[in-house]
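[1] how would this look folded up:
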Amino acid sequence: MSAPATPGNDEAGVQYGSVDEYLSTWAAEDLSRQGVAALINGVLDAACLLSARIAAGSLEGDLAHLVGSNTDGDAQKAIDIASHELFVEILARAGAARVLSEEADAPVMLNGQHFAVAIDPIDGSGNVGLGTPVGTIFSIMPFCEAEDPFLTPGKRQAAAGYVSFGNTVDLGFSVGEGVLLATMHPQTGEFLIVKRQVQIPRDTSELAYNASNHRHLHPAMSLYLQDCLTGKEGTRGRDFNMRWLGSAVGELHRILIRGGVFFYAGDKRPGFENGRLRLVYEANPIAFLMEQAGGRATDGTTAILDKIPTSHHCRTPLVFGSATEVDVIASYLNSNPTSE
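    Next up, the predicted model:
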């Protein structure tokens, strides 16, 4: 009996070579780029190992088991700590000078000389064990001893990217020459490029936000949502749809592919004045990728890449995605500046 055909096997699948080949060619043009290429490859090596552990789920232990909390009070799961240790170990070998991780209070001092990495090892860890996306997101900054690289504006980033662990393991990254998307081959672990020069549609009718927070929003943001929810009968003149994955990396990947807008605004609750997302290792890499792909990323009114971090783990409101809709949100906030 012959073997059954692979479902959906498309011999014309799109591939544009491997990420390793791309980085090798890019780095060969300028020797100063080799440090960036080595760090991106280090992230991918760690992501390959991490993807296997995530795919094993509870077969190898409870990844969602609570093991403590960080200094900001966020619960830490077993997968948070394990992924932090994995990335620090591999980035040390790849030549990082410093690593700032969401799971550590202070930057980890390493022996590299030229670049520092800010990373959220597992974004959306609340999704672990539920079959919904989790991800890794990272930023690579130039390093010198004279200043703290993690307290400089995001526009200084040398590169940024993410890995989304979903039904496929997907990579999006940029070295400042546009955004590339790649998918990890499930047999070889190699990341193969599937799209170059990603461009986000300027217009969208798709929103990503946590609707349970609607009642806490300031008036300008609440008015924006109300106008969207009234659809084609309202002032926006068209219907809107909603997505919410509980993972900023998952939302980022979807928006790079099909457009949309995501926001986590500051609101009226104590401790949420600046939203919940971290500027240095979440908002900054997202903003870098957005700008490279023709999108926008702001704190509602100010470009994320222009913001100067006040601390390693400081938070910021975040709006990102299709440029026109990000600008629309800014117009609502600017019309009522005391509300945000």
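[2] Please make it C-alpha for all contacts and neighbour counts, starting now.
    Will do.
[3] quick one: the helices in the protein?
    Across the chain, reading from the start of the chain, the helices by DSSP state H fall at 19-28, 34-56, 78-94, 219-229, 248-258, 284-292, 323-335.
[4] who does the shortest one touch, helix- and strand-wise?
    Contact here means 3 or more C-alpha pairs under 8 Å, 6 or more residues apart in numbering; DSSP states H and E; on that basis helix 284-292 packs against strand 134-142, strand 159-165, strand 169-174, strand 296-298, strand 318-321.
[5] quick one: it to chain centroid distance?
    Its chain's C-alpha centre lies 9 Å from the corresponding centre of helix 284-292 when counted by C-alpha atoms, centre = their mean, to the nearest Å.
[6] Tell me which residues are up against that helix.
    With C-alpha atoms under 8 Å, 6 or more residues apart in numbering as the test, helix 284-292 has contacts from 137-139, 154-155, 157, 159-161, 173-174, 176-179, 252, 256, 296-298, 304-305, 320-321.
[7] Try it again at 7 Å.
    For helix 284-292, contacts defined as C-alpha atoms under 7 Å, 6 or more residues apart in numbering pick out 138-139, 154, 160-161, 174, 176, 178-179, 296-297, 304-305, 321.
[8] Let me know the angle separating that helix from helix 248-258.
    10 degrees (axes from the mean of the first three to the mean of the last three C-alpha atoms, to 10 degrees).
[9] Selecting buried members of the contacts of helix 284-292 in ChimeraX, what would you type?
    When burial is assessed using 16 or more other C-alpha atoms under 10 Å, the buried subset of these is captured in ChimeraX by this command:
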select :138,139,154,160,161,174,178,179,296,297,304,305,321
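[10] The structure of the following sequence is requested for comparison with the preceding one:
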Amino acid sequence: MKRLIPVLKQDGVSIDLIMLIRTVLAASKEISFRVSQGALAGVLGSTLDENIQGEVQKKLDVLANQLIKDMLLADDSVRAIASEEEDHVVGGNPQGQYIVAFDPLDGSSNIDINGQIGTIFTIYKARDDVPHDSDLQFSQKGADQLCAGYVLYGASTLLVMSTGGPTRCFTLDQTHGGYLLTQQTMRVPEKRNEFAANMANYRYWNDANRQFFADVTHQDEKYDKSSMRWNAAMVGDVHRVLSRGGVFIYPGDKRAGVENGKIRLLYEANPLAMLVENAGGLALSNGQSILQIAPTSLHQRVPIAMGSKLNVELYTAATT
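    Below is the predicted model:
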């Protein structure tokens, strides 16, 4: 099995970007260890604070955010960072080449039950036309990403990443502490009758979405033998889609503040859309390519459907 750096060099990734990816992954290894220790490390439970999204923070959320933040800001190649847990961009080295955005711990509601959680990250080229610590550094389309990936903390720790080419899967080898290539190229099947959606929100969706899911759950012939799978962690649900197909759907709904759903464009939708599309899948928001959306704010949310091409097209045709 090949180690991470030789694979990246083979893919033509620059040394500077490789070193930055190493920094991100160094933080992920520390998070992986803390996750594996659970209650023994004193990281379970919630804090008394809320993040910018209005969500109660878990202790491990705070720890993971600080670990990644500290490591990235100590890297001279980083001009700025943006975290789902932070109100605004945090400036780094004004001469740095890159900017990094991340969701330090996606699926944090699963922490205390030992469920699936993960770190999502994305890297862009820094902008020279705005201040280094401006939110506008991240006013870039998903199509401009240089690298996107996630680390899934589970029975094994997996890294799924693309630097513009194939979406590859690596596994953390605990014996020597490095990520080894375990899947050369991930490919999303064109269709699979599995879907992931939070059906508890059904009553808040518009009529088109409710009708689509009514047809799916009542086995309309177009959706023959559909099955629902839901991890309450986007990173886990999308990993399943990448591994065996299906579709992950998070619509907007009628509640104030959730008109565009809960998925953040910068921290979740863009990086995962890049991984899905580079694996042969499709990622849309109300019929528009997620990777072509021009951001309007740092914590912008978008409704999404991503996964197997035919499944996404079927959902989009029924709801837009």
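[11] How alike are these chains, TM-score-wise?
    Comparing the chains after superposition, counting by TM-score structural alignment, normalised by the length of the second structure, produces a TM-score of 0.94; 313 aligned residues with a C-alpha RMSD of 1.4 Å.
[12] picking up where we left off before, any chance of the helices and strands packed on helix 284-292 of the first structure in JSON lines, plus distance to Leu229 of the first structure?
    Written out in JSON lines, the entries for these read as follows (distance: least, C-alpha to C-alpha, whole Å):
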{"stretch": "strand 134-142", "distance to Leu229 of the first structure": "28"}
{"stretch": "strand 159-165", "distance to Leu229 of the first structure": "29"}
{"stretch": "strand 169-174", "distance to Leu229 of the first structure": "31"}
{"stretch": "strand 296-298", "distance to Leu229 of the first structure": "22"}
{"stretch": "strand 318-321", "distance to Leu229 of the first structure": "18"}
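[13] hmm, back to that, including distance to Cys48 of the first structure, could the contacts of helix 284-292 of the first structure go into JSON lines?
    Formatted as JSON lines, the contacts of helix 284-292 of the first structure follow (distance: C-alpha to C-alpha, whole Å):
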{"residue": "Phe138", "distance to Cys48 of the first structure": "15"}
{"residue": "Ser139", "distance to Cys48 of the first structure": "18"}
{"residue": "Gly154", "distance to Cys48 of the first structure": "27"}
{"residue": "Ala160", "distance to Cys48 of the first structure": "18"}
{"residue": "Gly161", "distance to Cys48 of the first structure": "15"}
{"residue": "Ser174", "distance to Cys48 of the first structure": "19"}
{"residue": "Gly176", "distance to Cys48 of the first structure": "24"}
{"residue": "Gly178", "distance to Cys48 of the first structure": "24"}
{"residue": "Val179", "distance to Cys48 of the first structure": "20"}
{"residue": "Arg296", "distance to Cys48 of the first structure": "30"}
{"residue": "Ala297", "distance to Cys48 of the first structure": "29"}
{"residue": "Ile304", "distance to Cys48 of the first structure": "30"}
{"residue": "Leu305", "distance to Cys48 of the first structure": "29"}
{"residue": "Gly321", "distance to Cys48 of the first structure": "27"}
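[14] any idea what Gln140 of the second structure aligns with in the first structure?
    Matched across to the first structure, Gln140 of the second structure falls on Thr152, judged by TM-score structural alignment.
[15] Now do the contacts for its match.
    Ile308, Pro309.
[16] quick one: it and Ile137 of the first structure, what's the gap?
    When distance is defined by C-alpha to C-alpha, to the nearest Å, Thr152 of the first structure is 18 Å away from Ile137 of the first structure.
[17] cool, and Pro121 of the first structure?
    Using C-alpha to C-alpha, we find Pro121 of the first structure at a distance of 7 Å from Ile137 of the first structure.
[18] who's more crowded, the two?
    Neighbour tally, Pro121 of the first structure and Ile137, criterion other C-alpha atoms under 10 Å: the higher count belongs to Pro121, 32 against 27.
[19] Which position in the second structure pairs with that one?
    Residue correspondence to the second structure (TM-score structural alignment): Pro121 of the first structure is matched to Pro104.
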